[in-house]
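Asks: Build the 3D model from these lines:
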Amino acid sequence: MCQHQPPCPSADSADREAALPVAHHPEQGWSLLCNGVLLFEDTGELLPNGQIIAPHRPVQIVTAA
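Replies: I've put the predicted structure just below:
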């Protein structure tokens, strides 16, 4: 699917989010990556095979001063 050189990571690789966007709709909160992954602004993903990846935002740790 990807025509970039070097090719972007595939949808089943661990670094799939590093693929380049082919459609970006920030007003709707999603981007389509060239590997077929639908990436949502809450960091959730929908893979081309229909698998759902739950949002995985890093947890901010607040310490008392």
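Asks: use CA for all of it now, contacts and neighbours both
Replies: Will do.
Asks: can you map out the strands along this protein?
Replies: 21-25, 30-33, 38-40, 45-46, 52-53 (DSSP state E).
Asks: In TSV, list those strands along with mean neighbour count and distance to residue 13.
Replies: Output for the strands of the chain, formatted as TSV (neighbours: other CA atoms under 10 Å; distance: least, CA to CA, whole Å):
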stretch	mean neighbour count	distance to residue 13
strand 21-25	13	16
strand 30-33	20	13
strand 38-40	20	14
strand 45-46	20	13
strand 52-53	12	13
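Asks: structure for this one too, so we can compare:
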Amino acid sequence: MCPHEPGCPSAEAQDREAARTVAAHPEQGWSLLCNGVVLFEDTGELLPNGAIIAPHRPTDMAITAA
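Replies: Model (predicted):
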């Protein structure tokens, strides 16, 4: 259970990435969140139940004329 007040979002919640980081390993490209989610630097996720969330960072940048 999450000891934080207010509690962190669950691993099943849409805002699961808002949970607090409990272990960060930037040299390896991942962090463990309080809700058990492993968040990768490419925005991919591994949920506690083994489900995988594909990377979802924005990759298309709008090109504007100067």
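Asks: Any chance you could compute the TM-score here?
Replies: Comparison of the two superposed chains (TM-score structural alignment, normalised by the length of structure 1) gives a TM-score of 0.93, and 65 aligned residues with a CA RMSD of 0.9 Å.
Asks: on that earlier part again, could I get the strands of structure 1 as a markdown table with distance to residue 3 of structure 1?
Replies: Below are the strands of structure 1 laid out as a markdown table (distance: least, CA to CA, whole Å):
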| stretch | distance to residue 3 of structure 1 |
| --- | --- |
| strand 21-25 | 11 |
| strand 30-33 | 12 |
| strand 38-40 | 18 |
| strand 45-46 | 21 |
| strand 52-53 | 25 |
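Asks: nearest to residue 8 of structure 1, of the ones you listed?
Replies: Checking the strands of structure 1 against residue 8 of structure 1 by CA to CA gives strand 30-33 as the closest, at 9.3 Å.
Asks: What is that closest one packed up against?
Replies: strand 21-25, strand 38-40 (3 or more CA pairs under 8 Å, 6 or more residues apart in numbering; DSSP states H and E).
Asks: Residue 4 of structure 1 is nearest to which of the ones you listed?
Replies: Once those are compared by CA to CA, strand 21-25 is nearest, at 11.2 Å.
Asks: Would you mind getting the average deviation of the closest one from structure 2?
Replies: Strand 21-25 of structure 1 differs from its equivalent in structure 2 by a mean of 0.3 Å after superposition (mean CA distance after the TM-score superposition for structure 1).
Asks: With distance to residue 50 of structure 1 as added columns, please give the helices and strands packed on strand 30-33 of structure 1 in JSON lines.
Replies: JSON lines is the format used below for those (distance: least, CA to CA, whole Å):
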{"stretch": "strand 21-25", "distance to residue 50 of structure 1": "19"}
{"stretch": "strand 38-40", "distance to residue 50 of structure 1": "10"}
